[in-house]
Each structure stands twice: as structure tokens, then as C-alpha cells.
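**Q** Quick one: sequence plus predicted model below, questions after.
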Amino acid sequence: MKPKLTVDGHNQLQTRLSKLRDEKTDARERIRTARKFCDFREDVTYAEAVDHYEQIETDILEIERVLDDAVIIESEQSKIVTFGNKVVIREVGEDETENYRIVGEAEANIENGTISISSPLGRSLLGAKVGQIVPIESPAGPIEFEVLKIEA
């Protein structure tokens, strides 16, 4: 199954890829510098530089794979929650509202207000209408959320 991305998510991954490529150049230079002054069997600085470089390379390959395979979906105004929509919800019995954009796994980041369509909350919200109560199974037990607003 091809990963789904919003236009914003695609742009964010492109920006992240560019930054990683710059970091990769810097990391390669750290390895060269560490190599000049180390005993490879014992030098922690060299080992850390190599590990950091390898992690950057892994991240680059993963982002490139996602970008190459992704289907980009533009969010549209809808009467039901669909991929890419921003949803305003409130836990039943609570006053505080929560805002989330429903996105693919590659761009989901709860701290940025994005949740995956494959998360329990994301799955439950898909297809919901304004005013609808959606149940979510959580480790602490069932929770109900009311859909207050759907935006493109």
C-alpha cells in the first residue's frame, strides 16, 4: 500500500530531506576529522561520528522511499471527516477542545497536531460528521469524543 501524504506533509518531508543532506555533509567531515586523530579500536568520538552518519543515511533513504512512493492527497472541505481534514473534537463531559489534522503515518506527529489515519483516534474519526459522538478504545478504557468542526 502506498503511503498517503498531504501537500503540507510532502513539503515538510522535502524540507527535512534537504536538512538531512546538509547534516550528512557535516557528519562526513566529522568522520574525516576524527579519523585523523584516533585509534579506531578505542576512539569513542570516531565511533559516535560514524553512528551519527549512518543514522542520517538511514533517515535519508527512508524519506526518499516515502517521497518516491507517496500518493499526495489534497484536503477538501467535506461533511464527513476524510484524509487531510482538520477536525475539532471535544471529549464528552469535558470543556477543552482538541484540534487534529488526519494524515498518513509518515507525517503524523501529535505535538504538531497531526494524527495518523491508522491510529485508534484517526480510524474512529474517519467518516464521522459534525455533532457525531465517536467512541475510542484506550488503554484506560473507552473514551467518547464529539466532532465539533471539520475543515479542509
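**A** Now that the structure is in, tell me what you want to look at.
**Q** hey, let's count contacts and neighbours off CA atoms from now on
**A** OK.
**Q** Could you report the neighbour count for residue 1?
**A** Here the number of neighbours of residue 1 (other CA atoms under 10 Å) works out to 6.
**Q** Between its first and last residues, what's the separation in stretch 83-100?
**A** Here the two ends of stretch 83-100 are set 11 Å apart, with distance taken as CA to CA, to the nearest Å.
**Q** ok, structure two:
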Amino acid sequence: MATVPMTKQGAEMLKAELHRLKTIERPSVIQAIKEAREKGDLSENAEYDAAKERQGFIEGRIMEVEGKLSAAQIIDPTTLDADGRVVFASTVEIEDLESGDKKTYQIVGDDEADIKVHKISVSSPIARALIGKYAGDTVHVLAPGGEREVEIIDVRYE
């Protein structure tokens, strides 16, 4: 499996999810299966079927999270020395040249991305366009809403 880049915060988030899945979700679904079995005939037991399906989901997610954590390449943005270049985990302030809107994003791994807190996936169109550029550069972004032109105002490693 290839390495999965993520920030320290993203790794902690996955570790917390894994802990919750193993200590809360897994025991809960095992108890639900036990209770459904006690009701008798399993061939027409919707509660049993639902609990077994939930168990499959939980076990699959545990394997997925463990795989990502084992392949994780944890990047601490405060230790980056990229000479002002946009790289994974950097925080980038951009200005849309058409509208004048300014936005600030941190480029993070796919699992960490959350636009509500200004974290965009490294595989998103805007992040792919920004990677490797410097403050002052003008970048063309092919976004789902059409092509946009943005200027990089600032690049920080925080």
C-alpha cells in the first residue's frame, strides 16, 4: 500500500475513530446480535440481519482505518521548510481575481478534508493547482463550477 499523507491532527482524528469503533461500536453490535439471536428463528429476524450488516460495516471500517494509519506519512506543518512553496499541510491564502474574494485553506489528506473548517483535500482541483506554486503566483483552477483564476497571497506552515 502506498503511503497516505496526513497531518498530525488527521492522524489523531483517525486514532480516536479507531478507538471508538473498537471500544464502543464493536461491543454494542455484538450485544445487539446476541439479543437478536435470543429471539429465535434467524431466517426472518430483521434485527439480526441489521445487526450483522452493521457489524460488517464496523469491521470493514476498522480494517480501513488501521490500514491508513499503518501507511500514514504524518506531516507536521510547523516543521516544514518549503521556502514559501505550497506543499501538503501548508496553509494558503488565495484571492479570486474575478470576484476579489479571499479565502484561506489548509491542504490536508482526503480523510481530513472539511470545507467548513477551511481544509481541502490534496486531491481536490484547487489543491492540485496550488501545489508547487509560490506567493504572488497566479494559478488557473479547473473547478466543477468552471475555470477560475486565483492569486496566491500568502503561504504559511502552521
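**A** Looks like it arrived, so ask away. Keep in mind the model is a prediction, meaning the values are calculated, not measured.
**Q** Where is the longest helix in the second structure?
**A** Secondary structure of the second structure per DSSP state H: the longest helix is helix 46-70.
**Q** can you tell me what part of the first structure that one aligns to?
**A** The counterpart of helix 46-70 of the second structure in the first structure, counting by TM-score structural alignment, spans residues 44-68.
**Q** What is the longest helix of the second structure packed up against?
**A** helix 8-20, helix 26-37 (3 or more CA pairs under 8 Å, 6 or more residues apart in numbering; DSSP states H and E).
**Q** Against the first structure, what's the mean shift for the shortest one, could you check?
**A** In this case it means helix 26-37 of the second structure. Per the superposition on the first structure, helix 26-37 of the second structure and its aligned residues are separated by 1.1 Å on average (mean CA distance after the TM-score superposition for the first structure).
**Q** relative orientation of that helix and helix 46-70 in degrees?
**A** An angle of 160 degrees separates the directions of helix 26-37 of the second structure and helix 46-70 when computed by axes from the mean of the first three to the mean of the last three CA atoms, to 10 degrees.
**Q** Excluding chain neighbours, what is closest to residue 105 of the second structure?
**A** Ranked by CA to CA, 6 or more residues apart in numbering and with sequence neighbours excluded, the top spatial neighbour of residue 105 of the second structure is residue 118, at 4.8 Å.
**Q** distance of residue 153 of the second structure from residue 134 of the second structure?
**A** Distance from residue 153 of the second structure to residue 134 of the second structure, counting by CA to CA: 9 Å.
**Q** okay, the two: which has more neighbours?
**A** Set side by side, residue 153 of the second structure and residue 134 show more neighbours around residue 134, with 21 against 17, by other CA under 10 Å.
**Q** Which position in the first structure pairs with the more buried one?
**A** With TM-score structural alignment as the criterion, residue 134 of the second structure lines up with residue 129 in the first structure.
**Q** For the match of helix 46-70 of the second structure, list every residue counted as buried.
**A** In terms of neighbour count (16 or more other CA atoms under 10 Å), stretch 44-68 of the first structure has its buried residues at 45-47, 49-50, 52-53, 56, 59-60, 63, 66-67.
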